[in-house]
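Chemist: any chance you could fold what I've pasted below:
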Amino acid sequence: MQTNEKKVALVSGANTGVGFQIAKALAENDYIVYVGSRDLQKGEAAAREIGGKAKAIQLDITDSNSINTAVNAIETEFGYLTLLVNNAAISHAGKSGRTMEEVLGAQRASIAPINELKTVWETNVFATLAITQSLLPLLKKAPAARIVTVSSALGSLQINSNPENPYRSAFDAVYGASKTALNGIFLSLAIELENTNVKVHLVSPGFTATALNNFQGTDTVEEGSIEPIRVALVEDLPTGSFTGPANFSGPNNFLPW
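Modeler: Now for the predicted structure:
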């Protein structure tokens, strides 16, 4: 077991997109970074590209066996975890190759297929909590630990209840509402852990062009990664924070719930 002076991080869904950028930034800031990927070969390619202290680890957050294997590997090698970045997510479970508009149109509350809603929520909500619960004992063994969960301003009830919000029509029952549920669960976790060594943060990358929106977002992945990277690296943010890019959030990047 290594001494817990080393900073050890795990980023889920880190072989591409915002997760990759976060893992890269952490490695550049002297973290040992586990690059979580459902496909180990893709994770290994990403870790090689990142270099430094990046390590590929097979991780499918919807698979309990995959979670247990990853947790056991980290526990065996280090015995603790400094930072967990929950980045893995999906935006839909229907036919691939559709435009963002087509996906959103099919995910309105009045017509959304319940089985597809369950599939998206299984990853974005239940599996994200499952990996967090499994790693919490290792996070509690670090002198100071943090959980950073990549969410979305699209999940904010206050923002979406405002008729002047230009993105309001994109608040769907499948993806958007999954982020609302995610925000609620992790705020609950932050309250539960507020007197412990583990801080909990939620962060929105903004409207970033990734596979989640068929690469139709207005920001590049580098631009969209700025705030998640900041939150992952800054250690003195108040627990329970929910922040987003400065161009659409309030003072100090804080977002309304």
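
Chemist: please make it C-alpha for all contacts and neighbour counts, starting now.
Modeler: Noted.

Chemist: what is the longest helix of the protein by residue count?
Modeler: Among the segments of the chain that qualify as a helix by DSSP state H, the longest is helix 175-193.

Chemist: buried residues in that one, which are they?
Modeler: Neighbour-count burial for helix 175-193, counted by 16 or more other CA atoms under 10 Å, picks out 175-184, 186-187, 189-190, 193.

Chemist: quick one more, to check against the first:
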Amino acid sequence: MQKQTVLITGANKGIGYETARQLGKQGYFVFLGARDERKGNEAVRSLREEGIEAAYIRIDAADAATIASAAEEIAAQTSSLDVLINNAGIGAGGNVPSQQTIEEIRSVYEVNVFGPIQIIQAMLPLLKKAPLGRIVNVSSGLGSLTFNSDPTHEHYGANPLDYNSSKTALNAVTVLFAKEFAGTSLKINAVDPGYTATDLNNNSGTRTVEHSAGTVARLALIGEDGPSGGFFDENGAIPW
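Modeler: Purely as a prediction, here's the structure:
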């Protein structure tokens, strides 16, 4: 495969799908990752109707077996992976930390933290073969400890223990992987796409998927002089 390649998890809808569409328009071959085969293939068909080359990859961030098989399937189709976007995530439970069960919290961490770690590890052999490998972890401003501890910030009132802390943990994952690969061509960053109208929030978000996907895609497209180990939104770097 001569084209640059991108794997996006949770890409059958929302920000993931629109990011796939935008990068596909930039000439990338899209490996569209999704749990549901029917929905994933429908999304691939929609991309192909726009002239985008894409293939469905079954991958569930909470299922290690699908992660391993996805890596094998991609390796059978291409010798390298240029971009990995860990977009798959699940939403928050209640807003009162003392009332959230450990089972609820654990289920969110399986998808939002442990999943991206396993996916990065599984895809690293392919990413390291790319001239300019890129990893983008889709995080949230709700994971910023600075925002969470500032009573004047708009995010202060959102207090779900499971979701917020999982994104804080994902930010730490980003920093630690970036440290490991500092000095190499592989760049790893976290992105806050903003409060976007998606199924995750019953379409109550204030940003469109087109706008937010553009923020994600820009980090995937950074050049050799781009950052690594950072946390960014549509306006630039934001505090941890």
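
Chemist: which part of structure 2 lines up with the next helix or strand after the longest helix of structure 1?
Modeler: Once the chain leaves helix 175-193 of structure 1, the next helix or strand it forms, by DSSP states H and E, is strand 198-203. With TM-score structural alignment applied, strand 198-203 of structure 1 matches the range 186-191 in structure 2.

Chemist: what's in contact with the matching stretch?
Modeler: Stretch 186-191 of structure 2 is contacted by residues 127-128, 132-140, 171, 174-175, 177-178, 181, 215-216, 219, 226-233 when judged by CA atoms under 8 Å, 6 or more residues apart in numbering.

Chemist: again, only this time at 7 Å
Modeler: Contacts to stretch 186-191 of structure 2, defined as CA atoms under 7 Å, 6 or more residues apart in numbering, come from residues 128, 132-140, 171, 174, 178, 216, 228-233.

Chemist: so which of those residues belong to helices?
Modeler: Reading helices off the contacts of stretch 186-191 of structure 2 with DSSP H, I get 171, 174, 178, 216.

Chemist: helix or strand: which one has residue 56 of structure 1?
Modeler: Secondary-structure assignment from DSSP H and E places residue 56 of structure 1 in strand 54-58.

Chemist: which neighbouring elements make contact with that strand?
Modeler: Using 3 or more CA pairs under 7 Å, 6 or more residues apart in numbering; DSSP states H and E, the elements in contact with strand 54-58 of structure 1 are strand 31-37, helix 40-50.

Chemist: just checking, next helix/strand downstream of that strand?
Modeler: Downstream of strand 54-58 of structure 1 (by DSSP H and E), the next one is helix 64-77.

Chemist: report the angle between that following helix and strand 31-37.
Modeler: With axes from the mean of the first three to the mean of the last three CA atoms, to 10 degrees applied, the angle from helix 64-77 of structure 1 to strand 31-37 works out at 160 degrees.

Chemist: give me the helices and strands touching the helix or strand that helix 64-77 of structure 1 is followed by, please.
Modeler: Of the helices and strands lying after helix 64-77 of structure 1 in sequence (DSSP H and E), the nearest is strand 83-86. Secondary structure elements in contact with strand 83-86 of structure 1, counted by 3+ CA pairs under 7 Å, 6+ apart, are strand 7-11, strand 145-150.

Chemist: may I see the buried residues of the very next helix or strand once past strand 83-86 of structure 1?
Modeler: Of the helices and strands lying after strand 83-86 of structure 1 in sequence (DSSP H and E), the nearest is helix 100-106. Buried residues in helix 100-106 of structure 1, counting neighbours by 16+ other CA under 10 Å, are found at 100, 103-104, 106.
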